[in-house]
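# Predicted structure and sequence below. I'll ask about it afterward.
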Amino acid sequence: MGVYDILKEWGVKNYRVIDRQAIKEITLGASILATGGGGDPDIGLLWAYKVLDEGKEIVMVDPMDVPDDILAASPACLGSALCLTEKPPSSKVLTIAIDALQKYMGKNLKATIPLECGGVNSILAYAAAGEYGVPVVDVDGMNRAFPELQMTSWVTHGVHASPTVSVDDRENITVIDTLDNDHVAEMIARKVAMAYGGISWVATYPMSGKELKETSILNSQSIAWEVGKAVFAAREKHADLIEEMLKALRQVRNVEGYKIFKGKIIDIGREFGSESTKGFTLGKIIMEGINEYKGSIAELNFQNEWLIVKVDGVVKCLPPDLIAVLDSETGEPIRTDIMKYGYRGTIVVLPAHERMRTPKGIETFGPRYFGYDLDYVPVEELNQR
């Protein structure tokens, strides 16, 4: 059974065929929304290109068209973004993980769902969908990227990460099943990734179509797609890349984003994916203002992704709200794993999706979880004062 047989069985006539241009646009948009993380987007992009070049089709469906009783799951990578760049995967890792999950569940996947918005983890779901002849669903678990497995709208709305299957490129397989204890699942998955050499490939968050619709960030891939389209269009007409991106977000999400700083990196403190950092890339950067921000200083802390930003000592954004540092000339995100002294960029902050802003969400991935002695304040309030 192929993807169109599945759509016929579901009675779905409205779907979107994802071609090379669409993948390129979605990858850029997802990378921007990935808050400095998400890994090297070229890995996800080339993976999806390979699937398309083999004549396989990638089709995206609206979540509301997914039957309640089907099984869906997320193929993804977990670990240090730097290790991912240094250890590019074989083409078999996701197949091994998905096959092992299907065997453990005793049921075949009928759809894939991106784990997060990220240059790798969004697009892996598209590539896997093409490989298995199933649709990819227009959802994810964050509409941004976060460093830990349990930091999703799925967990905060009652769906669990177990079972998770973790593999490496030597075809080692680990099945992690901690029932409803998602924090323990994260800790085990992290240790497994470290044992594998810093990066692992997972099939995770198996859920029903009903659970998918009730707990996901709905239409998150369309949001990323519109962001990517806007930046590519702005490049072609030499328009203001940042303003065009923010305009696209107003149209597709009806939210206001804020450009809060423009500057260059003058200091970096960073630790890469070691045992002492539990496989995360941790640190802080200092940016010196340029142009209209000359004389101001921005500080950004990160754990794989940007977490908190201050301008002249004043907090401008806290998790789960989004921070993006974008190249002012290209709109490309400056990721935490590639930034260097002297890089110039514009800092943009955005509201998290409402399904990420619940009390359970703030407890699970708000500022206090990351060790900051700060209560969560929405980015709109921080930047309208």
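That came through fine.

# okay, CA-based contacts and neighbour counts for the rest of this
Will do.

# Report the contact partners of E171.
Contact analysis of E171 by C-alpha atoms under 8 Å, 6 or more residues apart in numbering lists 93, 96.

# And the contacts of stretch 306-324?
Contacts of stretch 306-324 (C-alpha under 8 Å, 6+ apart): 32-37, 144, 260-261, 296-302, 333-334, 336, 347-352, 356-357, 362, 365-367, 376-379, 382-383.

# What about the residues you listed, which are in helices?
With DSSP state H as the criterion, helices contain 32-33, 362, 365, 379, 382-383 from among those.

# biggest helix in the protein by residues?
For the chain, the helix that runs over the most residues, judged by DSSP H, is helix 220-236.

# Put this next to the first one:
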Amino acid sequence: MSRLHAVREADLDAIAAGAVVLGCGGGGDPRLFVEMLRPLMTSTSVEVIAPDQLPSGAMIMPVGIVGSALALEEQLPSGHEFADTAAALTRWTGKRPTAVMTFEGGGLNALSGIAAALALGIPVVDADLLGRAMPRLDHFSLAAAGLELCPVTLAQPGGLITVVDGVDVLGAEVAVRSLIGRTSGWGALAIASIDARTVQEACIPGTLSRAYELGQHVGTLGSWREIAESSGGRVMGTGRVRAVRRSRPNAGDRRGNVILEHDSAVIRVEFESEFLTVASDGEMIATCPDIVTLLDVRTGAFVSCESVHQGQDVAVLVLPGPQWWAEDVSRLKVVGPRAFGIDHDAVLMEAQ
């Protein structure tokens, strides 16, 4: 995989196209950030630093958007949210970041680190805490490494800034979701800055470069077969969607599923904001943290959890997830099927 050294205006579309793949059917539309960033980057660029190139004294602040993508589209950022949340966290901790990184490398957050770096005038690190999109803070690699997230700061549209401290990872997740659920619906979140060694040992390297490389391939292709071949993924099956069951979070039911017929087999794809697992006739054949996606076989477009519908012809495409998660089986407790209430071990492409 080739490595990005800087992000320019001409690179945004490719990163966004790759971010859709890593979004796994969720994570929000990255084109929103592209349209915000494009006029700001016509004559400038953002430096990208690989984790292994960070100086020993570097302090890296993970940032991103939390909340509803729909709420974000209805109430667009003013452009000050990342600067505000970073300033609040700096005041609280006394630690000024020398670089930022996105905490989620799929969906719209793939570009949030670039937006924050541009707002703060510092580099962005080519890493994240997931390697794809996932729904909750307690899925982060820092949690898998036994590290805490707090203090965190949340800047919401309208100027409200909140500091959350003194709670564990799950407590931070509950507090942040409760805040945005009762106020604006979304916010810019900053997590306590981490040092270079922590980035190198407890974060997912190369996510921004992976999005860019994926986007260079899939963004110019129209056929789903070409996209599947160029992405390095595996097609688990194609067929017509026979049923879609949506999640009902208010009723305590956070998961949904897609049922499609593939030849004589029945394929079931589970999702919770993002696609998670694939089973064929009851046998699990792919799971998170691998990259699980659906492609519309007629248009070649990636299909979201929100847009997939009965009667749609789709291909189930799975790409290898970050190697970091597979290096230690205990890490899979945070991002594997059981983290979502699915009683099955992770089934990963590299292991197969």
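Good, I have the coordinates. All values derive from a computational prediction rather than experimental measurement.

# On the three-state scheme, the equivalent of G166 of structure 2 over in structure 1 is what?
The alignment partner of G166 of structure 2 in structure 1, by TM-score structural alignment, is T178. Here T178 of structure 1 is recorded as coil under DSSP: H, G, I helix; E, B strand; the rest coil.

# Wait, T178 of structure 1 touches M187, no?
No: taking contacts as C-alpha atoms under 8 Å, T178 of structure 1 lies outside contact range of M187: 10.6 Å.

# What range does stretch 205-212 of structure 2 cover in structure 1?
Using TM-score structural alignment, stretch 205-212 of structure 2 pairs with 218-225 in structure 1.

# no no, stretch 109-124 of structure 2
So stretch 109-124 of structure 2 sits over residues 121-136 in structure 1, by TM-score structural alignment.

# cool, stretch 18-35 of structure 2 as well?
So stretch 18-35 of structure 2 sits over residues 29-46 in structure 1, by TM-score structural alignment.

# Can you get me the start-to-end distance on the matching stretch?
Distance between the two ends of stretch 29-46 of structure 1: 16 Å, counting by C-alpha to C-alpha, to the nearest Å.

# which secondary structure element contains the counterpart of G187 of structure 2 in structure 1?
Under the alignment by TM-score structural alignment, G187 of structure 2 pairs with S200 in structure 1. Per DSSP states H and E: S200 of structure 1 is located in strand 199-208.

# can you check A76 of structure 1 too?
strand 71-79.

# Counting by contacts, list what that strand packs against.
Contact here means 3 or more C-alpha pairs under 8 Å, 6 or more residues apart in numbering; DSSP states H and E; on that basis strand 71-79 of structure 1 packs against helix 93-105, strand 111-112, helix 121-132, helix 182-195, strand 199-208, helix 209-215.

# quick one: which of these is nearest Y341 of structure 1?
strand 199-208 (26.0 Å; C-alpha to C-alpha).

# Now do the same contact list for the most far-flung residue of structure 1 relative to its centre.
What lies farthest from the middle of structure 1 is G295; by C-alpha atoms, centre = their mean that is 33.3 Å. Neighbouring residues of G295 of structure 1 by C-alpha under 8 Å, 6+ apart: 288-289.

# With the one 3 residues further on instead?
A298 of structure 1 is in contact with 261, 286-289, 309-313, counting by C-alpha under 8 Å, 6+ apart.

# mind checking what it lines up with in structure 2?
Checking TM-score structural alignment: A298 of structure 1 goes with I267.

# For that match, which non-adjacent residue is spatially closest?
S280 (4.5 Å; C-alpha to C-alpha, 6 or more residues apart in numbering).

# can you check K56 of structure 1 too?
G130 (5.7 Å).

# Quickly find the element holding A279 of structure 2.
strand 274-280.

# For whichever helix or strand comes after that strand, grab the matching residue range in structure 1.
Using DSSP H and E, the helix or strand that directly follows strand 274-280 of structure 2 along the chain is strand 283-287. Aligned by TM-score structural alignment, strand 283-287 of structure 2 corresponds to residues 314-318 of structure 1.

# Tell me the buried residues in the matching stretch?
For stretch 314-318 of structure 1, a neighbour-count test (16 or more other C-alpha atoms under 10 Å) marks 315-318 as buried.

# With stretch 345-357 of structure 1 instead?
345-353, 355-357.

# And R246 of structure 2? What does it align with in structure 1?
That one, R246 of structure 2, aligns with R270 by TM-score structural alignment.

# just checking, what packs against the helix or strand hosting that match?
Assigned by DSSP H and E, R270 of structure 1 belongs to strand 258-271. On a contact count with 3+ C-alpha pairs under 8 Å, 6+ apart, strand 258-271 of structure 1 meets strand 282-289, strand 344-350.

# ok, average deviation of it from structure 2?
Taken over the aligned residues, the distance from strand 258-271 of structure 1 to structure 2 averages 2.0 Å (mean C-alpha distance after the TM-score superposition for structure 1).

# Off-centre distance for that strand?
21 Å (C-alpha atoms, centre = their mean, to the nearest Å).
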